[in-house]
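In: show me the folded form of this:
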Amino acid sequence: MVDSFAREPFKGNPAGVCLLDESLSNDLMQSIAVEVNLSETAFVQDQGDSYSIRYFSPIMEIPLCGHATLASAKILFQQDADLNEIKFQTSSGLELRALRNGEKVSLKFPNYGIIDREVPKSLLDAMGIKKINNSGYNHENLELMIELEDANELRNLKPDFAVMKASIDDISGVVVTAKSNQPDLDFESRYFWPWSGGDEDPVTGATHTFLTGYWSKKFGKTKLRAFQCSARTGILEVEVLNDQQILITGNARIVLKGEMTI
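Out: Alright, predicted model coming up:
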């Protein structure tokens, strides 16, 4: 178990990581994810020149998970002091690269975009949102984005998750974001996903595959500091490398090791 995007234990986003000696069935991986009961559990297997990686929430398989990728890389780097770069292959066909960055890990992820999409009023009502700056949709992750004017409003949201889930049925989650009012940060976000994982995710790497480019254009700079203002909180250093790739850098703390008997 690894707390990703955190310097200290019990902050950031906890991920389960299972290092496999042999392949497991989908049903067994799903059962393990239910047993571990974290937002995601990653299943990692050495393929020689790369590692396969799959992500399961307690509800379903997830195509991409940033914090579980960071957690997996942290473990592999700790196991091999001479290892400086890792190539991961996801089940959806993505190639991800993890780089040793001192005590931190840097992840090369796709630079995704968003398209315009209106948010149903019933969903906004369920979240307690009266007015928005902008909204959009990322089709790779099936996620809605809502931009608010005020970061304080973002931090104080108290959604009704059952009503949210009933208000729309073709998304996996909603990320709400705002320009930060803290001097050492650029933007903040919270991610709600009752459709595919849990109520609120503590720190979400996958949403930053499109939030990075979105806020980079608004600020007119390529390097930004992002803050996920969930109860556990998390810091992400993000950078637009080019039109195809971004870099997400963060700390991680391994908090639990063990063996599972199946």
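
In: CA atoms for contacts and neighbours, from now on please.
Out: Will do.

In: so Ala71 is in which element?
Out: Using DSSP states H and E, Ala71 sits in helix 66-79.

In: likewise for Ser52?
Out: strand 51-56.

In: could you list the buried residues of that strand?
Out: Tyr51, Ser52, Ile53, Arg54, Tyr55, Phe56 (16 or more other CA atoms under 10 Å).

In: rebuild these as JSON lines, extending it with distance to Phe10.
Out: Shown next, in JSON lines, are the buried residues of strand 51-56 (distance: CA to CA, whole Å):
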{"residue": "Tyr51", "distance to Phe10": "27"}
{"residue": "Ser52", "distance to Phe10": "27"}
{"residue": "Ile53", "distance to Phe10": "24"}
{"residue": "Arg54", "distance to Phe10": "24"}
{"residue": "Tyr55", "distance to Phe10": "21"}
{"residue": "Phe56", "distance to Phe10": "21"}
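
In: ends of stretch 49-61, how far apart?
Out: The straight-line separation of the ends of stretch 49-61 (CA to CA, to the nearest Å) is 24 Å.

In: next one: that stretch to chain centre, how far?
Out: 13 Å (CA atoms, centre = their mean, to the nearest Å).

In: any residues touching that stretch, and which ones?
Out: 29-31, 33-35, 37-46, 62-65, 68-69, 86-91, 196-197 (CA atoms under 8 Å, 6 or more residues apart in numbering).

In: now, of the residues you listed, which are buried?
Out: The buried subset of these (16+ other CA under 10 Å) comprises 29-31, 33-34, 38-45, 62-65, 68-69, 86-90, 196-197.

In: let's see this one next to it:
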Amino acid sequence: MKIPIYQVDAFTKNVFGGNPAAICLLPHWLDDNTLLNIAKENNLAETAYLVQKEDILEIRWFMPYAEIDLCGHATLASAYIIFNVIQPLLQEVTFSSKSGLLKAKRGSDKTITIDLPSRPPKKTPIPREVSDAFRTTPLEAFAARDLVLVFPSEQEIIDAAPQLEPLKDLPYLCTIITTKGTNVDFVSRVFDANGPNPEDPVTGSAHASLVPFWAERLQKTSLEAHQLSERGGILYCELVKDRVYLSGHCAHYLTGTITI
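Out: Next up is the predicted model:
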């Protein structure tokens, strides 16, 4: 069986920036073990799988060790391939996912906008493991699918070098550190203590919690965000009721074929 595969860097204009995602176009769903093994072989933060069902594309996202319920950057990358390779005249696409229907629209400035469900985090006690990992205690902690930690300054976000072992048993997918930005509305970094890549370069799904959090704090619904990883990424964000809209650029890195 031959499967078309693309690799796209999301939330960046340049190859080698943003967050890389693999996109695989399937004629039908394969068994989960095969999907997981392909993701392991790709060894990227996420591999997105697409299956066309009438007017909707079904989408699933696999990390190298598990399927996840929502992935923003791989959805943006999938929309990029649809708009630029598969159906160049298409202006909008709808994905059916474990997190409901997600729409992606082509922008006039070569951006793509995706909409995700808003996941406002709730205040929670700061876990002891956080202080062990970061060797300091953040100002506050909030939780949704991910743990959101608020730090005092952007420089502390840049300088953070956590030991991730203490975070492995926390009941969250990722640990997010964030603060108000110096030149943008807010900045963040995202760590995955259980994944093959300890720091995720640009995490769209994390912004499903960060955007409503900062929208409330800053009293504005349109925000610009930077994820301050080594590769870096820029996200243009908007909160509309219970949806988070993320806009960004993509860079097409690879086109190939998987043979299994």
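
In: TM-score for this pair?
Out: Here the TM-score for the pair of chains, by TM-score structural alignment, normalised by the length of structure 2, is 0.94; 252 aligned residues with a CA RMSD of 1.2 Å.

In: what's the average distance for the strand holding Ser52 of structure 1 when superposed on structure 2?
Out: For strand 51-56 of structure 1, the mean deviation from structure 2 after alignment is 0.4 Å (mean CA distance after the TM-score superposition for structure 1).

In: so where is that strand in structure 2?
Out: Using TM-score structural alignment, strand 51-56 of structure 1 corresponds to residues 57-62 of structure 2.

In: what angle do helix 66-79 and the next helix or strand after the helix holding Ala71 of structure 1 make with each other?
Out: Going down the chain from helix 66-79 of structure 1, the next helix or strand is strand 85-90, by DSSP H and E. Per axes from the mean of the first three to the mean of the last three CA atoms, to 10 degrees, the angle that strand 85-90 of structure 1 makes with helix 66-79 is 140 degrees.

In: strand 85-90 of structure 1: what's the following helix or strand?
Out: strand 95-101.

In: so which bits of that following strand are buried?
Out: Applying 16+ other CA under 10 Å to strand 95-101 of structure 1 flags Glu95, Leu96, Arg97, Ala98, Leu99, Arg100 as buried.

In: can you map out the strands along the stretch 1-150 of structure 2?
Out: Secondary structure of the stretch 1-150 of structure 2, counting by DSSP state E, counting those that start in this stretch: strands at 2-10, 19-26, 46-53, 56-62, 67-68, 92-97, 100-106, 112-117, 122-123, 140-143, 147-150.

In: tell me the helices and strands packed up against the first one.
Out: Translated: strand 2-10 of structure 2. Judged by 3 or more CA pairs under 8 Å, 6 or more residues apart in numbering; DSSP states H and E, strand 2-10 of structure 2 is in contact with strand 19-26, helix 72-81, strand 250-259.

In: quick one: closest of these to Leu239 of structure 2.
Out: helix 72-81 (15.0 Å; CA to CA).

In: post-alignment, that closest one versus structure 1, mean distance?
Out: Helix 72-81 of structure 2 sits 0.2 Å off on average (mean CA distance after the TM-score superposition for structure 1).

In: other residues contacting that helix?
Out: 6, 8-11, 19-23, 46-48, 61, 93, 104, 112-114, 116, 202-205, 248, 250.

In: do the same with stretch 124-139 of structure 2
Out: By CA under 8 Å, 6+ apart, the list of residues contacting stretch 124-139 of structure 2 from outside reads 140-143, 149-152, 160-167.

In: now the end-to-end length of that stretch.
Out: OK, stretch 124-139 of structure 2 end separation, CA to CA: 12 Å.

In: buried sites along it?
Out: For stretch 124-139 of structure 2, using 16+ other CA under 10 Å, the buried residues are Ile126, Glu129, Val130, Asp132, Ala133, Phe134, Thr137, Pro138.

In: how far does that stretch sit from the chain's center?
Out: Centre-to-centre, stretch 124-139 of structure 2 and its host chain are 23 Å apart (CA atoms, centre = their mean).
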